[in-house]
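> Predicted model and sequence below, questions to follow.
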Amino acid sequence: MCAGDREVAVAGLRVAVVVHAASGHGAAARVAPRVVERLSGVVSRVTVVEADTVERSRAGLLRARDAGLDVVVVVGGDGSVHQAVQFCAEHGVALAVVPSGTGNDLGRALGVPARAAEAVEAVVAALGAGARRRVDLGRVAGGAWFASVLCAGFDSAVNERVNRMRWPHGRRRYDLAIVAELAALSQRTLVVDTDGGRLELAATMVAVGNTGFYGGGIPVCPRADPADGVFDLTVVGQMSRWDLVRMLPTLRTGEHVGHPAVRTLRARRVSLGGDNEWVAYADGERLGPLPVVVECVPGALEVVG
């Protein structure tokens, strides 16, 4: 396909490029001009939306929608993608991702190239070919959509601690938070109600996966498929500190699902509760304390590619 053919193929398309400049320690800001330049040559209109706050991002996208909008291209990490998912699911706009953050879990699950330069070319090629597909989303009862994983328990407690810490910066903050939460580890009662039954146990953590990855590539729900209409659940039961320390490295490979304390389930609708004081996070964003009810909504999001 020559350049002229490509331009004709996507003529009429109106694209908003959402840029969270701080993503990836400034990587998104460095990548964004190339994304805008590349798309400007092959679509009818490109609108740049600065996503330095949730409110500003949403206002910019609403203005773009009112002027006519077909595709949102996110240049950023999972936090930026999470906000774009809310907009795209609510307004029937397709989503494309140019990974430029630290996690990039949805892009990974969708098969988007990890390198931003390659991801831009993949988006351009998909727009030219008209390649679209629909994927499932999770929806919290009365609230937000999520595309990747909702979790509660040990991992969300680590997130809570990290968010309270002001020092150190970077990965060391997470390492210290993990050590602190291991020291404070205590199993709590978790109640999991699904359309397939009820599970009550002393638990360490639970993950509800629309896709498999969270935390920057950890396959916590390794068999999750965002196009099968159901969630995959990973429930980690009672564990000592030492057992949890030994199991944590297997999360990186997906081998944790073979551990005797781990149960896996599949469900369309899930209620998480119990006497545990746990806080739920979805796509890395804080939702609030349990109980929480979530449902898998088949085909709720159109993606490019």
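Looks like it arrived, so ask away.

> From now on I want contacts and neighbour counts done on CA atoms only, so please keep to that.
Will do.

> Surely D225 is in contact with N210?
Yes: counting by CA atoms under 8 Å, N210 is a contact partner of D225 at 6.6 Å.

> Can you tell me the closest non-neighbouring residue to V294?
V140 (4.4 Å; CA to CA, 6 or more residues apart in numbering).

> wait, what's in contact with the one you found?
F146, V292, V293, V294, E295 (CA atoms under 8 Å, 6 or more residues apart in numbering).

> Name the SS class of the last one, please.
In this case it means E295. Under the three-state scheme (DSSP: H, G, I helix; E, B strand; the rest coil), E295 adopts strand.

> measure the residue nearest to it when sequence neighbours are not counted to D78 for me?
Of all residues not flanking E295 in the chain, R269 sits nearest, at 4.4 Å (CA to CA, 6+ apart). Using CA to CA, to the nearest Å, we find R269 at a distance of 24 Å from D78.

> and the two? which has more neighbours close in?
When R269 and D78 are compared for neighbours, D78 comes out ahead with 29 against 18, by other CA atoms under 10 Å.

> in the stretch 1-150 of the chain, which spans are strands?
14-19, 45-50, 71-76, 94-99, 132-140, 145-146, 149-153 (DSSP state E, counting those that start in this stretch).

> also this one, for the comparison:
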Amino acid sequence: MKLLLVVNPTASSVTARRRVAVEDILAAGHELSVVVTERRDHATELARRAAREGVDVVVVLGGDGTINEAANGLAGSSTALGALPGGSTSVFARTLGFTNDLVVAAKQLTAALDAGSRRRVEMGTANGRRYLFNLGAGFDAEVVGHVEGGSLKSRLGQAAFVYSALVTWLSQEDRTKPHLSVKIAGEETTYGGSFVLCLNTNPYTYLGRRPLNVAPGTGFGTGLAVAVIRDVRLATLSKVMRCAFGDGHDVGRQPGVTLRTEVESVTITGEDPFPHQADGEYLGRVNTLEVGYESDCLDVVTPS
């Protein structure tokens, strides 16, 4: 089988020793080529070229942002995506069922390749860009932007997100007023929110080993789950987090939270340009987000 390994050398869990170990595992019984990303969206270019050249599987050794880039390059092709947990959180690989131990996950991946274990999955879309597991607008994306704006992530790992969430929350001038308007397809009501999550899969993310469950039951093939959190008062956020650290079934029952599942599309607009992120990658500020759902989009390798 012809494999291309796309390596993000700056990803949190990528070290020279681990990279060599992964390359050795993948090369056993397969025709392996290795490329290194050099800039933002480079993985999209590399994956798209690999699909044109008939590569069977593009394996990504990097974080969720690099995996997202590769997925955007492979969408619509017959070349499959192999996701390894090379980031600080590695939501997508873990959601698929891979262990968070990079070397063990590489062995799982080769076993899946040998068994032909893969599936065609759906992806979310936001203003034309595809995403694999979550899109966030407002407060959530502002936190991600704060993390990516400095060296916190490389120094603190996942703790950077906790620190940035606190800094971002303290900087909010008005924690009670919703700044976003959300229109869900098929509903007459327009909802107000301080932040919005559009999930293609559950969990929303992980904090250490613990998943944050926002929409249990949401996964590939179910449509999107949309959670609108009206404000960022401490009372609201603490209740949502408490539920999310559990099984997540009560998130949508909390005051100030609107949760819809099996959603095909949603429009998010802001009073002013608002931040957004996709799969943990900060994408800047926009006035409007048109969020959708694309079926039969991407082949992914799954643990056998």
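Now that the structure is in, tell me what you want to look at. Just so we're clear, the structure is a prediction, and the values are computed from it rather than from any experiment.

> Need the TM-score between these chains.
TM-score for the superposed chains, counting by TM-score structural alignment, normalised by the length of structure 2: 0.84, backed by 289 aligned residues with a CA RMSD of 2.5 Å.

> quick revisit: top of the contacts of V140 of structure 1 by neighbour count?
In the contacts of V140 of structure 1, the most neighbours by other CA under 10 Å go to F146, 28 neighbours.

> residues in contact with the counterpart of it in structure 2?
Aligned against structure 2 by TM-score structural alignment, F146 of structure 1 finds its counterpart in Y131. Residues in contact with Y131 of structure 2 (CA under 8 Å, 6+ apart) are N68, A71, N72, M123, G124, T125, A278, D279.

> repeat for R115 of structure 1
Per CA under 8 Å, 6+ apart, neighbours of R115 of structure 1: P99.

> now V245 of structure 1
Here V245 of structure 1 is in contact with no residues (criterion: CA under 8 Å, 6+ apart).

> Find the helix or strand that it is a member of.
helix 241-247 (DSSP states H and E).

> I'd assumed E262 was in contact with T222 of structure 2.
Yes: with contacts counted by CA under 8 Å, T222 of structure 2 reaches E262, the gap being 5.7 Å.

> Which parts of the stretch 151-300 of structure 1 are strands?
For the stretch 151-300 of structure 1, the strands defined by DSSP E, counting those that start in this stretch occupy 188-194, 197-209, 231-237, 262-267, 269-273, 279-282, 285-289, 292-304.

> tell me the average deviation of the third one from structure 2 after fitting.
Looking back up the chat, that one is strand 231-237 of structure 1. When structure 2 is overlaid, strand 231-237 of structure 1 sits 1.1 Å from its aligned residues on average, using mean CA distance after the TM-score superposition for structure 1.

> So which elements touch that strand?
Judged by 3 or more CA pairs under 8 Å, 6 or more residues apart in numbering; DSSP states H and E, the packing partners of strand 231-237 of structure 1 are strand 197-209, strand 262-267.

> and G68 of structure 1, which of the ones you listed is closest to it?
Nearest to G68 of structure 1 among these is strand 197-209; the distance by CA to CA comes to 33.0 Å.

> quick one: buried residues of the closest one?
L201, A202, A203, T204, M205, V206, A207, V208, G209 (16 or more other CA atoms under 10 Å).

> Identify the residues contacting the residue nearest to the fifth one when sequence neighbours are not counted.
Leaving aside its chain neighbours, M205 of structure 1 sits nearest to G153 (4.1 Å; criterion: CA to CA, 6+ apart). Listed by CA under 8 Å, 6+ apart, the contact set of G153 of structure 1 reads T204, M205, V206, W278, V279, A280.

> ok, now which ones touch the residue mapped onto the third one from structure 2?
Spelled out, it's V206 of structure 1. When structure 2 is aligned by TM-score structural alignment, V206 of structure 1 is paired with V196. Contact partners of V196 of structure 2, counting by CA under 8 Å, 6+ apart, are G136, A137, G138, D140, V226, A227, V228, I229.

> Give me the distance from stretch 38-55 of structure 2 to the chain's centre.
19 Å (CA atoms, centre = their mean, to the nearest Å).
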